[in-house]
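Visitor: Here is a sequence together with a model predicted from it:
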Amino acid sequence: MCNTSLHAFLEALPKAEHHMHLEGSLEPELLFELAAKNDITLPSSDPAFASPECLRKRYENFQNLDDFLSYYYIGMSVLIDKADFEALAYAYFAKAASQNVRHAEVFFDPQAHASRGVELSTIVESFSRAQERAAVDFGMTTKLIMCLLRHLPLYEAMEMFSQARDGGYYANGTLAGVGMDSSEAPFPPPLWKDLYDVAKELDIRRTIHAGEEGPPLYVSQALDILDVERIDHGVRALTEGDDALVARLASSKTLLTLCPLSNVRLNCIDSIDSFPLRRLINSGIRFSINSDDPAYFGGYILENYCALQDAFNLSIRDWEAIAKGAVLGSWCTEERKEQLLIEIKDVADKWSRESEKE
């Protein structure tokens, strides 16, 4: 946790999270528990799977995105039935609520489960039950975004998207949008134009992981060719000096969903000090701070906030602006946005008054 006087304020600050993979919140203890329950054999040749503690230690030393993904997909293999998926999602919502996340828009990867015979309906209905419980138990609003996997053939992504569409999950609001993740560099945006064109025709919200591995051009192509409304990551556009793209993102108010601890763990940046926070603030880009895959990257949303505070020593008003920008970029209702903006202002005003007294 952060070592500054603002730690308690950061805990109290209402938060919106937009970049969190539910499968990425699978803590090692739950992974081992579900593996035993479902009779899943974990790789005995890998010493990381000797215990939850060994696995967590291994997570501290990913070499790159693909190294992480190899463990990520092994972890997914323990998720089999409805109870597993509901337990996974509810555990995240409970943790997020404890860090005062008031609205969460979360990803899931159905293709990775379909290859093991898990039906889309099993996943979506289980996550929906967890969402309903989170609304009752924590007063949290949530949205579910289906992500498709770039390293798999386009026709498989189209089939999964069609299942979701034909199953009525978009029409009834169960799914809030479509995104795309997994390995980035070898799979440029033009490959996915047909899929995103269909989503746009159906008025489905669209986002994509871009600018984590790939260069700023990847982000530009996602905007120009796929007409996405949001960029998940985009950090390389800010660290590699693409001024025109930065100006474009700022003027369009395209939300960047950034993940500082993830960027460090995956060697996208050298350290938290290298995270382009000042450029984000000074350029006027709308962004949110998120946890990505918190079980793998060393922290949930509050840990990401605290890491940035330790590195950049922001003010209460800086954090108020960041929190408000995250809400404004959300896909919740305007009424919910107004409610959250009031909550943020109230907390910021309270802590600002108290700090003035000191």
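Guide: Sure, I can see it. Numbers count the residues shown, from 1 in each chain.
Visitor: going forward, measure contacts between C-alpha atoms and count neighbours the same way
Guide: OK.
Visitor: which residue ranges form the strands in this protein?
Guide: 15-17, 101-108, 141-149, 177-181, 205-210, 230-233, 255-258, 287-289 (DSSP state E).
Visitor: Next one for the comparison:
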Amino acid sequence: MFTVPPIAAQRLPELLCTLPKAELHIHIEGSLEPELIFALAQRNHMPLAYPSVQALRSAYAFEHLQSFLDIYYAGASVLRHEQDFYDMAYAYLARAAMDKVVHAEIFFDPQTHTARGVPIEAVINGLYRACADARTERGISASLILCFLRHLSEEDAFATLQQALPLQDKFIGVGLDSSELGHPPEKFARVFARCRELGLHRVAHAGEEGPPAYIWSALDVLGAERIDHGVQAVHDAALLQRLVQERIALTVCPLSNQKLRVFPELKDHNLLQLLEAGVVVTVNSDDPAYFGGYINDNFTQLFAAVPGLTAQHAYQLARNSFEASFIPEADKARFIARLQAHCTAFASAA
């Protein structure tokens, strides 16, 4: 086990911001900043319900998940053409690279766009081109995960999968997102079984607002390889034990959890409890344009708010992000070695 050399508490924020890390829970439509929304609306000759960037940003006060989703889908409506998706994804990847993200696994919601008549090819090709260019120009690798909207039917999910299959070489897996309550994982058992046959990775949102039972179902019914959010797992001792024993990762999003009132205050977050229980926890930004921060903001604000988080925890969270990713084992080992070298060099530079 690698031990981080002693680092003064006042230097911890700098360490958090410079650690090489992976981001595994990022909805690309949720990275659409108000400035870009207005730019795309103008380019596509679309009216907006808000008179200014500031008026739109001021609307980002959410009572619960559904109130966020309502404005999230409205913002995504400005995405019409392949170049729009490219511009959105490239803007996120450039920002993530500044936060020392070296690998990202990006969620996208094709049904949000195909329902408006946008061809799925425009969505996937635009996102994929941005990933390819960011690798060359920014040094950040990225893969795409196609998500099904759980408030829609499984038949709709099957139709979306069928539309996407000619482009299967451009995404690595499937996920399940949108409104959790009232839409249990079982609803999508058959389409996830088909995705498994196709060799696609499988992840699912579960245990954010929904109960621990949804996490069990995501694992046992959907065959999920990691759980997005999953913070409600602390209420089920047997589930916690399974997560630890099977090294099933949780992609936790602290600022999102606070913004959507999963926890009253950031200081109440249970990430440290999960981490000390031995769960493979990671830190991510979810929908950074709406929830007040990208991945480094999530790290620094969480560590400032939750007593007891240390440099060793920071290292473990970054290491977990590589372990939980879908990159080849050789790449995981390379990134972890880079992470350890960074921690050692950072400590020696004191």
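Guide: Yep, that arrived. Source: prediction; values computed, not measured.
Visitor: quick one: which of the strands of the first structure is nearest Ser274 of the first structure?
Guide: Each of the strands of the first structure has some distance to Ser274 of the first structure by CA to CA; the shortest is strand 255-258, at 13.3 Å.
Visitor: Read off where the closest one ends up in the second structure.
Guide: Per TM-score structural alignment, the counterpart of strand 255-258 of the first structure in the second structure is residues 249-252.
Visitor: Which residues does that stretch contact?
Guide: 24-25, 225-231, 243, 271, 279-284, 320, 324 (CA atoms under 8 Å, 6 or more residues apart in numbering).
Visitor: change it to 6 Å
Guide: Identification of contacts with stretch 249-252 of the second structure by CA atoms under 6 Å, 6 or more residues apart in numbering yields His25, Arg226, Ile227, Asp228, His229, Gly230, Val280, Val281, Thr282, Val283, Ala324.
Visitor: Then stretch 343-352 of the first structure?
Guide: Contacts of stretch 343-352 of the first structure (CA under 6 Å, 6+ apart): Pro14.
Visitor: what's the matching range in the second structure for it?
Guide: Stretch 343-352 of the first structure maps onto residues 338-347 of the second structure, going by TM-score structural alignment.
Visitor: what's the mean distance for the matching stretch versus the first structure?
Guide: In this overlay with the first structure, the average offset of stretch 338-347 of the second structure from its partner residues is 1.2 Å by mean CA distance after the TM-score superposition for the first structure.
Visitor: which parts of that stretch are buried?
Guide: Leu339, Gln340, His342, Cys343, Thr344, Phe346 (16 or more other CA atoms under 10 Å).
Visitor: Out of the contacts of stretch 249-252 of the second structure, the closest to Ile140 of the second structure would be?
Guide: His25 (15.7 Å).
Visitor: The closest one contacts Pro288, doesn't it?
Guide: No: taking contacts as CA atoms under 6 Å, His25 of the second structure lies outside contact range of Pro288: 10.5 Å.
Visitor: which non-adjacent residue is nearest the aligned partner of Leu15 of the second structure in the first structure?
Guide: Alignment note (TM-score structural alignment): Leu15 of the second structure maps to Phe9 of the first structure. Leaving aside its sequence neighbours, Phe9 of the first structure sits nearest to Trp351 (CA to CA, 6 or more residues apart in numbering; 6.7 Å).
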